[in-house]
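>>> I'd like to go over a predicted model; first the sequence, then the structure.
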Amino acid sequence: MVLQVHHMELSQSERIVFLCEELSIPYTLIRHKRAPLFAPESLRLPGNPLGKSPFLEDPDEGVALAESGAICEYILGKAGDTTLSKKYGDKGFADYLYWFHYANAGLQPAVVGSMLLSLSALPEGDEGDGAGADFTAADIMSVYTVTTQRYFGPHLKLAAYPNILRWLKDVSERPGYRRAMEKGDPEMELLVGAEAPATTLIQEGGVGSGIWKKKN
């Protein structure tokens, strides 16, 4: 049986869908709608009593796993050798670890501003490169924090961070990202530009407001 990926709309579980698409591995995507701000009851499954998202089931191994960082590491480990991960001895290994785990605090709105400050403190030309010039799972983990997370706050514009915008452009144009977002959040307007939403989903009381939806 293939991996079963439980994804809640507008959430960090987009990381798992993105990773699976980049790896071109078979998986079953099970989508869950927010209710209207928090996780729905449909996510309270065996092995996931708290209803967390993302949630992964690997029937072949009897594995049930939550937490996006843990799930990413599990999938990378199962996939074997891949350019999306780095190991000890590889160039940029320490930077890869740093950004991979930094990004995993992305549920906290304050982390968005903190991450931008950290990126802007990098040497000129390095901002927004995550683990370096090579695209890796650190980029997959990081991109949610400065895109979809902004629907929940804080209200930050990215015009002052041209290299971050360049990085977002590079990531958002990847076929794997486009496929992942179309499968996981087909209604969502992607926040890959400089402008911030006029208001947040927290202020609006959840996804019923429609501020996150594509404009026809």
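Everything's here; your move.

>>> From here on, just use CA atoms for contacts and neighbour counts.
Will do.

>>> Assumed L29 was part of a strand.
Yes. Applying DSSP: H, G, I helix; E, B strand; the rest coil, one finds L29 inside a strand.

>>> That one: what's it in contact with?
Q4, V5, H6, H7, V17, G184 (CA atoms under 8 Å, 6 or more residues apart in numbering).

>>> Likewise for V63?
Residues in contact with V63 (CA under 8 Å, 6+ apart) are L56, E57.

>>> Out of the contacts of L29, which comes closest to Y151?
Nearest to Y151 among the contacts of L29: G184, at 16.1 Å, using CA to CA.

>>> so the most far-flung residue of the chain relative to its centre, which of the three states?
Largest separation from the mean C-alpha position in the chain: G89, at 26.4 Å (CA atoms, centre = their mean). What three-state DSSP gives for G89 is coil.

>>> Make TSV from the contacts of L29 and add distance to A66 and neighbour count to it.
Output for those, formatted as TSV (distance: CA to CA, whole Å; neighbours: other CA atoms under 10 Å):
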residue	distance to A66	neighbour count
Q4	12	17
V5	10	24
H6	10	25
H7	11	26
V17	14	27
G184	17	25
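
>>> this is the other structure I want to compare:
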Amino acid sequence: MIIVHHLNNSRSQRVLWLMEELGLDYEVRRYERMPNMLAPPELRAVHPLGKSPVIEDAETGIVVAETGAIVEYLTALKPDAGLKPEAGTAEARAWTYWLHYAEGSAMTPLLLKLVFSTLPRRAPALVRPILKAVVAKADASFIDPQVRAHVAWWEAELTRRPWFAGDRFTAADIMMSFPVETAAVRAPYGPEAGHVKAFLDHIHARPAYQRALERGGPYAYA
């Protein structure tokens, strides 16, 4: 039995989806974000950083944090599920790349966009106009061009093949779902991102994805 410590509207939705794709038995322990959008302090009892996702293996007592590490741990439990390519192949190298890219390069500009967008409304009224101007400048000169560059990269890759790591669906696509979904909300795709939008349609239609939504509750990015 795997316990998934699940935070609403977070990366942990991918873990629920992966559990469903693997057919593993799991329990969901739900946490709600605080008004400042941070995870509640109860999560620190599970892991010192107090973040989600975190899983606990009830049989071994092992606690795993960080989505990429969780994906590696869970796919190793079901190696015949087909969600990780055979070692030494081009697909396996691509799988590893997208696994790490999703939380590394891809999320950086998207997190910047989120943080900058919240600054004006949290500021005193007197400085709000100044902050709005600063945010607009940062968006136009750095953040938005970075997001567009990443989306163009995804589009180019998905033009060449239907899934990120090759011709078949793998856990790399589960990892990439969050940055792709987040970008769709914070920087809506234009007509030049047709393959990226098709990717979203395909993953959202998967039965395991739908079951994970039922287990996890409302999810703003679906």
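It's in. These numbers come from a predicted model, not from an experiment.

>>> Report the TM-score for the pair.
After superposition, the two chains reach a TM-score (TM-score structural alignment, normalised by the length of structure 1) of 0.77; 185 aligned residues with a CA RMSD of 2.2 Å.

>>> Pick out the most distant pair among the contacts of L29 of structure 1.
Spatial extent of those (CA to CA) is set by the pair Q4 and G184 at 13.2 Å.

>>> ok, which stretches of structure 2 are helices?
Assigned by DSSP state H, the helices in structure 2 fall at 12-22, 67-77, 90-101, 107-122, 128-138, 144-160, 171-186, 194-204, 207-216.

>>> ok, and which of those helices has the densest surroundings?
helix 12-22 (a mean of 23; mean count of other CA atoms under 10 Å).

>>> Comparing that one with structure 1, how large is the average distance?
Its matched residues in structure 1 lie on average 0.6 Å from helix 12-22 of structure 2 after superposition (mean CA distance after the TM-score superposition for structure 1).

>>> what about that helix, distance to the chain center?
Helix 12-22 of structure 2 sits 11 Å away from the centroid of its parent chain (CA atoms, centre = their mean, to the nearest Å).

>>> Give me the residues contacting that helix.
Helix 12-22 of structure 2 is contacted from outside by 4-7, 25-26, 52-54, 67, 70-71, 74-75, 78, 81, 171, 174-175, 177-178, 208-209, 211-213, 215-216, 219, using CA under 8 Å, 6+ apart.

>>> wait, which of the contacts of L29 of structure 1 is closest to P59 of structure 1?
Q4 (8.1 Å).

>>> looking at it, the closest one is touching E57, isn't it?
Yes. Assessed by CA atoms under 8 Å, Q4 of structure 1 is found in contact with E57 at 5.0 Å.

>>> Could you find the closest non-adjacent residue to the residue most central in space within structure 2?
The residue lying closest to the centre of structure 2 (CA atoms, centre = their mean) is F178, at 2.7 Å. In space, and not counting its chain neighbours, F178 of structure 2 is closest to R11: 6.5 Å by CA to CA, 6 or more residues apart in numbering.

>>> Now check structure 1 for the residue matching that neighbour.
Correspondence of R11 of structure 2 to structure 1, assessed by TM-score structural alignment: Q12.

>>> ok, now how distant is that match from A121 of structure 1?
From Q12 of structure 1 over to A121 of structure 1 the distance is 25 Å, taken as CA to CA, to the nearest Å.
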